[in-house]
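Novice: Starting from these lines, generate the structure:
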Amino acid sequence: MEGPPDISVVVPTYNRSQSLRRCVEAILSQETPGFRAETLVVDDGSPDDTQEVLQAFRDRVRVLRQENAGPARARNAGAREARGEILLFIDDDVIAQPGLLETHLRAHRAGEGPRVLLGYTPIPRDHAATSLMRYFRRRWDSIFDGMSRCEQEGRALPYRFCCSLNLSLPRPLFLETGMFDERFTRADCEDTELGYRLTSRGVPLRFRREALAHHLFTTTLRQDCARNEKNGIQAGRLYPSFTHLKDSFRIRHATFEDRSLRTTARRLLIGARSLRVASVCIGVAGPALPPPVADYLYRLLEINYFSMGVRSILASRSA
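Specialist: Coordinates of the predicted model:
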């Protein structure tokens, strides 16, 4: 078929060459009856063999490369170069299932007015091999169940559900809204913040369970604790510019506008004891823990490491 593509798939990637290979293969294997699609991969300065992996797809994929600046800037770079009327953002550890592109495109064509479409992207059962990964699977299943309830009741999703794992919207709308805020240099809250701006303009967020992809997210406890601390540093750095997103930024132990930074920093010292207890329990009991107990302990670790990151920023400001 001749002419510009109907849908542009944008994949930001950083240092995940093996999952990226599967991601791109799944996109390129999609059937596209009656429409045209293009795929753009934006390499966010990966130090691994990402460029070598992408070489195999050069004739079917448009490859962009930038200095490492985070997924927000990478997605924006892909969107600027895209030619399709609809943008579909897919992360590099997400594997599209049959019919994904068609489901996204048909939903936009059938809708009344512009909208944002979120697909169903669970962690597969056979991928959740550790206690930590089973926790993440349960947590994401709960989030998707909440999205499904909204859809069954005919309600648009709240902005906090906006997640760029498997998300599509009209390209003109994305550009007019200002794209992702590139001050977010880590993959945390940049999509939620975009969702806030979109819904503030009256654009509905909708969920389609049929827009299925599998999320091959993998992490260890050590990696996840480090990730949450770094996310806390980003939240502490950016929060003064986004006070309307306090809940989404997970600043639950601090109200920046009502307390001095020094007082807030002291309040964020909570959790040192609970951090040790949670770490010991998980290290000793691990897979034997009942799911509710494991979920509570993992969540406790997330909150505490995130708070440590926020605290480090507050301490530097109050010094």
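Novice: switch to C-alpha atoms for all contacts and neighbour counts from now on
Specialist: Fine.
Novice: Which stretches in the chain count as helices?
Specialist: 17-28, 50-55, 71-81, 100-110, 131-152, 171-177, 190-200, 221-238, 261-267, 272-285, 291-318 (DSSP state H).
Novice: In JSON lines: those, plus distance to Pro158.
Specialist: Below are those laid out as JSON lines (distance: least, Cα to Cα, whole Å):
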{"stretch": "helix 17-28", "distance to Pro158": "28"}
{"stretch": "helix 50-55", "distance to Pro158": "35"}
{"stretch": "helix 71-81", "distance to Pro158": "21"}
{"stretch": "helix 100-110", "distance to Pro158": "19"}
{"stretch": "helix 131-152", "distance to Pro158": "9"}
{"stretch": "helix 171-177", "distance to Pro158": "17"}
{"stretch": "helix 190-200", "distance to Pro158": "8"}
{"stretch": "helix 221-238", "distance to Pro158": "21"}
{"stretch": "helix 261-267", "distance to Pro158": "29"}
{"stretch": "helix 272-285", "distance to Pro158": "31"}
{"stretch": "helix 291-318", "distance to Pro158": "22"}
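Novice: one more to put side by side:
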Amino acid sequence: MSVPITAEGGVSIIVPTWNRSELLDVMLASLFRERSAFTGPSEVIVVDSSEDEERRNIEASCKRYDAILLDGEQNVRKKRNLGVDHARYALLLFIDSDVVVEPGLIQAHIRAYDRPGVVVGAAQGLTEFVGKGGFWWHVAELSGLTDSFSNARKYPFQSWSITNNLSVRRDVFERIGRFCDTFPFRLGGDDLEMSYRIAHEGLMIASAPEAITLHTKETWDNPHALLDRTKRWGFMESRVCDLHPELYKFVIPKNYVFVLPLTALFAIAGALQATSGSPAVGLYGAAALIALWAIERYAIACRQNTGLVNPVHLLLAVFFNARYEAFRLAGHFSLGKRAPEVHGMVFNRYMALGSLKPDARRLKRLFITIAFVFMCMVVLARVL
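Specialist: Sure thing, here's the model as predicted:
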């Protein structure tokens, strides 16, 4: 039987960082205020791999705000594991270095473990993005890459978790094992894999929406950040599924599985018609299918954002979504997986059931669009 999580048991806060001395200083100041109001014992463990002036600034911040500083490798997973190795308390709290902690965060995490009828192994807090969003931030927002940071507000429990603002019982962490540090890239994927092992133990990942971190938009507001994340996040799905093959399940295909082959078919037919001197009805079909899909995508984006969106932002968001999907497919193909375009990572039946209705609506709209294009092509062929 696990020991209940209480303030008296204490909390060890683990912060991996690299070359973010200014952001880290603000973050540690907010943590210092939060720890001062917390009634139980606490510690902050910063694991850093910076050098020169950045390192000296981080050392000064840790001294100023009562944080332990450790030397870590240039690998976020290994940094978190090293922090756990030096942690003393019953609750492990993982926080990123580019956030600000809102008051009451620690106590909100502790409350999340007191759920009648269920055994909670971890708790996911809420991350809200703040600051002025520039051009690339609007692209990121439209792409949906930031959606998972607000999952704690949407659901009482989580199928998987992200590592920022995540607490884990120390006894659970020791039982299931450390963050997997053999994955490619320096970060990414290990939070999904670790949270799956928690759920696989029969434990719940509770939401703690009152445990809030404010995340600066600054670290997302550049093209490199989006290029890097779409590559890592897309590719890492295959590595998590390779480690846990039971996660690789059939999923309802995305629109491109139908749109791209049909568009290519129409385009080829139109090109053949044009070379034979006939009206290129097929080219009309290809253009119409793409145009109608783009119009629908734009309408959905405007509705979700409750206002008109910048078409350039949306076009780039579509590009980054396609890039994510391309790396996802490439990752699975590289491991010899079959048909990754109709398979994906599914953690449990709740995750699968939750997507049924929106996927059904999406496919209904798509098939109506395809049927409309076909009918128009038939009419045009007869008229011309």
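Novice: What TM-score do the two superposed chains give?
Specialist: Once superposed, chain against chain, the TM-score is 0.71 (TM-score structural alignment, normalised by the length of structure 1); 266 aligned residues with a Cα RMSD of 3.3 Å.
Novice: sorry, back to before: which one of the helices of structure 1 lies nearest to Pro122 of structure 1?
Specialist: If you check each of these against Pro122 of structure 1 by Cα to Cα, helix 131-152 wins as the nearest, at 6.6 Å.
Novice: tell me how far the closest one is from the chain's mean position?
Specialist: 14 Å (Cα atoms, centre = their mean, to the nearest Å).
Novice: Asn166 of structure 1 and Phe89 touch, don't they?
Specialist: Yes. At 5.7 Å, Asn166 of structure 1 counts as touching Phe89 under the criterion of Cα atoms under 8 Å.
Novice: okay, these two: which has more neighbours?
Specialist: Asn166 (27 against 23; other Cα atoms under 10 Å).
Novice: Apart from its neighbours in sequence, what residue is nearest that one?
Specialist: Leaving aside its sequence neighbours, Asn166 of structure 1 sits nearest to Ile90 (Cα to Cα, 6 or more residues apart in numbering; 4.8 Å).
Novice: One more: Leu292 of structure 2?
Specialist: Thr369 (7.1 Å).
Novice: contacting residues for that neighbour?
Specialist: Contacts for Thr369 of structure 2 (Cα atoms under 8 Å, 6 or more residues apart in numbering) come out as Leu289, Leu292, Trp293.
Novice: Tally up the residues packed near the last one, please.
Specialist: Residues contacting Trp293 of structure 2 under the criterion other Cα under 10 Å number 18.
Novice: list the contacts for it?
Specialist: With contact taken as Cα under 8 Å, 6+ apart, Trp293 of structure 2 is in contact with Leu366, Thr369.
Novice: 10 Å instead, please
Specialist: Taking Cα atoms under 10 Å, 6 or more residues apart in numbering, we find Trp293 of structure 2 in contact with Asn255, Val259, Ala287, Ala299, Arg365, Leu366, Thr369, Ile370.
Novice: pretty sure Asp188 of structure 1 contacts Asn228?
Specialist: Yes. Asp188 of structure 1 is within contact range of Asn228, at 9.4 Å (criterion: Cα atoms under 10 Å).
Novice: Overlap in contacts, the two.
Specialist: Contacts common to Asp188 of structure 1 and Asn228, judged by Cα under 10 Å, 6+ apart, are Gln234.
Novice: if we can go back for a sec, please identify the most buried of the helices of structure 1.
Specialist: Comparing the helices of structure 1 by mean neighbour count (mean count of other Cα atoms under 10 Å), helix 71-81 comes out on top with a mean of 22.
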